[in-house]
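Engineer: Just to be clear, the model below is a prediction. Sequence and coordinates:
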Amino acid sequence: MKDSTPCSARSALGFNRFIHEGGLNDLRMGGHRFTYFCHDDLKLSKLDRFLVCSDFLQFFPNVTVTALPRESSDHCPVLLSTASVDFGPPPFWFFNSWMDRDGFAKVVAIAWLHFQGYGTTDCILVAKLKHLKNKLKEWRASELPKEAEDLTKLRNKKPRIRWVIDGDENTIFFHGYVKNKNMKNSINGIMTNGCWSTDPNQIKKEAHRFFRNKFKEKWSS
């Protein structure tokens, strides 16, 4: 039986400073919450993890970490995977800043008023929203070159504006931070009936079941 090692606050502070100054990211781990089991599973700890730099996240944005079931060892094997998983087409993203751009209101009004559909009311509404989404995608695609031209003009306008754009928003650290945040918000696996599953269909079914039960209403007879 292993004896527990006393924790040094000074060493922990120095290690945390090393992680911060090195710009390292602690990858979110799926599977098991803890990786080390001691004293007949009375003491649980997360000792094993991966720390990666921003360049790693640039090359492998879909990286996942999974703690696998342990057998004879008191540590869980930890698997790092860079394989991409197909969850289907990406969802449509809408940004509130679009409403402040020229031409947005006109695109919405024309798409909404000129749409013609048939069927029940709910089916017409779904088809109308889908038609509006497609028109907004077309408008967005036409706006991208204009935005790139506006950014170029801002970079050449004043040194301070150029520093704000290039120094704060387009650095490797900034993009690494955004990618790390998106990675933490993504769902790469889910625990169902005590088993860790990374199958996209299983994840979708479990998410649908959870929210269906969450928003189910009881009707009084």
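Structural biologist: That came in fine, so what should we check first? Just so you know, these numbers come straight off a predicted model, no measurement behind them.
Engineer: going forward, measure contacts and count neighbours with C-alpha atoms only.
Structural biologist: Fine.
Engineer: roughly how far apart are the residue most central in space within the chain and Asn188?
Structural biologist: The chain has Asn182 as the residue nearest its centroid, 2.8 Å off, counting by CA atoms, centre = their mean. From Asn182 across to Asn188, the span is 12 Å (CA to CA, to the nearest Å).
Engineer: same thing with Trp93?
Structural biologist: From Trp93 to Asn188 the distance is 20 Å (CA to CA).
Engineer: Same drill for the two, tell me which one is more crowded.
Structural biologist: Asn188 (22 against 7; other CA atoms under 10 Å).
Engineer: where does the more buried one land in three-state SS?
Structural biologist: Classification of Asn188 using DSSP: H, G, I helix; E, B strand; the rest coil returns coil.
Engineer: next, the one to line up against it:
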Amino acid sequence: MLGLIKTKKQVVTRFDVVRLWGQDDAGWNFVGSDGATGGLLLIWDESVFKKNNCYKGERWLCVEGILIKNNYNCAIFLVYGAHNRDAKLQVWEELSYMAGLCQVSNCYMGDFNEIMHVEERQGTDVLPRSAEEFRSWVQDMHLVDLPLTNRKFTWFRGRSCSRIDRALVSVEWLEEFPGTRICGGPRGLSDHCPVILEHARQRVGPRPFRSLDSWFTHEGFLSFVKEEWRGLGEMPLTDKLKALTIPLGNWHKTNFGDMDKKIMRFEEEIKKIDDLVSNGVYDGTMEARRKALVTCCERWYVRKEVHWKQMSRSRHAKEMDKNTRYFHNLASARRRNNRIDTLLINGRLVRNQARIKIAAGSCFG
């Protein structure tokens, strides 16, 4: 799918689409420009995406349909953000309404004309009010702002540069396409870099040893580690850590596997006691059992929150909705951003993963 912003065309014809797309098998829709200002155009391969509905606003274009290969219902939004605060708020409100109307997985792409963090604008140390409101809107919509993998800014003019072009996807989108990521293309003569959304499934090398903060909330964790560590005898540290991963994985599965099911069981037991009390059945033993169940349930809620906060590495964890699916997919986005796709070796850009591994190993070997 191809999205173009600021087409400066009041009407887009099939001739225009074929000239851009290269062949006559494309579906398309557009929002006309206001004179020489604005204009939006979405083009897609009809063998890949089947359009069901199309909705338009002055600064956005939505195509709802089905990704044929996956039989997946979704809505693709192309957005050209407003420049003043009141107009921006109106665009966010319209997009929220459309998300409720479509009731499917969403992907928002385009020039949002707004930053979300101070480091996304060169020379800025205070976040403007409109940026705070934009970030709140993204969080309220449970959208994940996909990180750019190969550049910091997407808009340049003189010494000014900002990251205002982005892709936002719903939690459901990332659950269906966990390999979704974006990169910036060459800017050419434009002020903006094109944003390329791609879906890639790649596994690069073994995972590093990692301890989870939630483990330390378990009363038997430290004694378990000490016993396992002593049993490994005299081995190099790296070999010990590698050997420890297997018993740690088994311990984690036994003690922390299916946290949601554990919480659900405690909640069901609490509800049974509440139902008995509602029917007039009550004694001191029942009250003591209820307090014990509540304490255990609270402990598992804390463990679950600690686990996903660590996985997400969210800089704004205190401000965000403590929604596990949101944090899980934010963690997935972070892992994608940490992957090295290209490396400059002896003046040449190398994309071969085997060569990248060898070059990285030679630096630390």
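Structural biologist: Everything's here; your move. Note that the structure is a prediction, hence the values are computed from the model and not measured.
Engineer: circling back to that earlier point, quick one: the residue nearest to the centre of structure 1 is in a helix?
Structural biologist: Yes: the assignment for Asn182 of structure 1 is a helix, going by three-state DSSP.
Engineer: any idea how far Phe94 of structure 1 is from it?
Structural biologist: 16 Å.
Engineer: secondary structure class for the nearest residue to Ser332 of structure 2 once chain neighbours are set aside?
Structural biologist: Spatial nearest neighbour of Ser332 of structure 2, excluding adjacent residues (CA to CA, 6 or more residues apart in numbering): Pro178 at 7.1 Å. For Pro178 of structure 2, the secondary structure call by three-state DSSP comes out as coil.
Engineer: What's the match for Pro178 of structure 2 in structure 1?
Structural biologist: Under the alignment by TM-score structural alignment, Pro178 of structure 2 pairs with Pro61 in structure 1.
Engineer: Now do the strands in the stretch 1-150 of structure 2.
Structural biologist: For the stretch 1-150 of structure 2, the strands defined by DSSP state E, counting those that start in this stretch occupy 2-5, 26-31, 40-45, 49-56, 60-67, 72-80, 105-111, 143-145.
Engineer: Just tell me which of those strands ends up closest to Val225 of structure 2.
Structural biologist: Closest of the strands of the stretch 1-150 of structure 2 to Val225 of structure 2 is strand 143-145, at 36.1 Å (criterion: CA to CA).
Engineer: Give the burial count for the alignment partner in structure 2 of Gly88 of structure 1, as a bare number.
Structural biologist: Here Gly88 of structure 1 is matched to Gly205 in structure 2, going by TM-score structural alignment. When neighbours are defined as other CA under 10 Å, Gly205 of structure 2 has 9 of them.
Engineer: what does Phe104 of structure 1 give?
Structural biologist: Neighbours of Phe104 of structure 1 (other CA under 10 Å): 14.
Engineer: Could you do Lys304 of structure 2 as well?
Structural biologist: 17.
Engineer: which helices and strands does the strand or helix carrying it pack with?
Structural biologist: Secondary structure from DSSP states H and E places Lys304 of structure 2 in helix 284-312. Secondary-structure packing of helix 284-312 of structure 2 (3 or more CA pairs under 8 Å, 6 or more residues apart in numbering; DSSP states H and E): helix 259-278, helix 324-338.
Engineer: go with 6 Å
Structural biologist: helix 324-338 (3 or more CA pairs under 6 Å, 6 or more residues apart in numbering; DSSP states H and E).
Engineer: Run through the neighbouring helices and strands of the helix it packs on.
Structural biologist: Packed next to helix 324-338 of structure 2, using 3+ CA pairs under 6 Å, 6+ apart, are helix 284-312.
Engineer: For the helix it packs on, buried residues please.
Structural biologist: 290, 293, 297, 300, 303-309, 311-312 (16 or more other CA atoms under 10 Å).
Engineer: do the same with stretch 252-265 of structure 2
Structural biologist: 256, 263.
Engineer: now do stretch 191-210 of structure 1
Structural biologist: 196-198, 200, 203.
Engineer: could you pull out the helices for structure 1?
Structural biologist: Ranges of helices in structure 1, per DSSP state H, are 9-21, 54-59, 104-113, 121-157, 159-162, 172-185, 200-214.
Engineer: Compare these and report which one is nearest to Ser45 of structure 1.
Structural biologist: helix 9-21 (15.2 Å).
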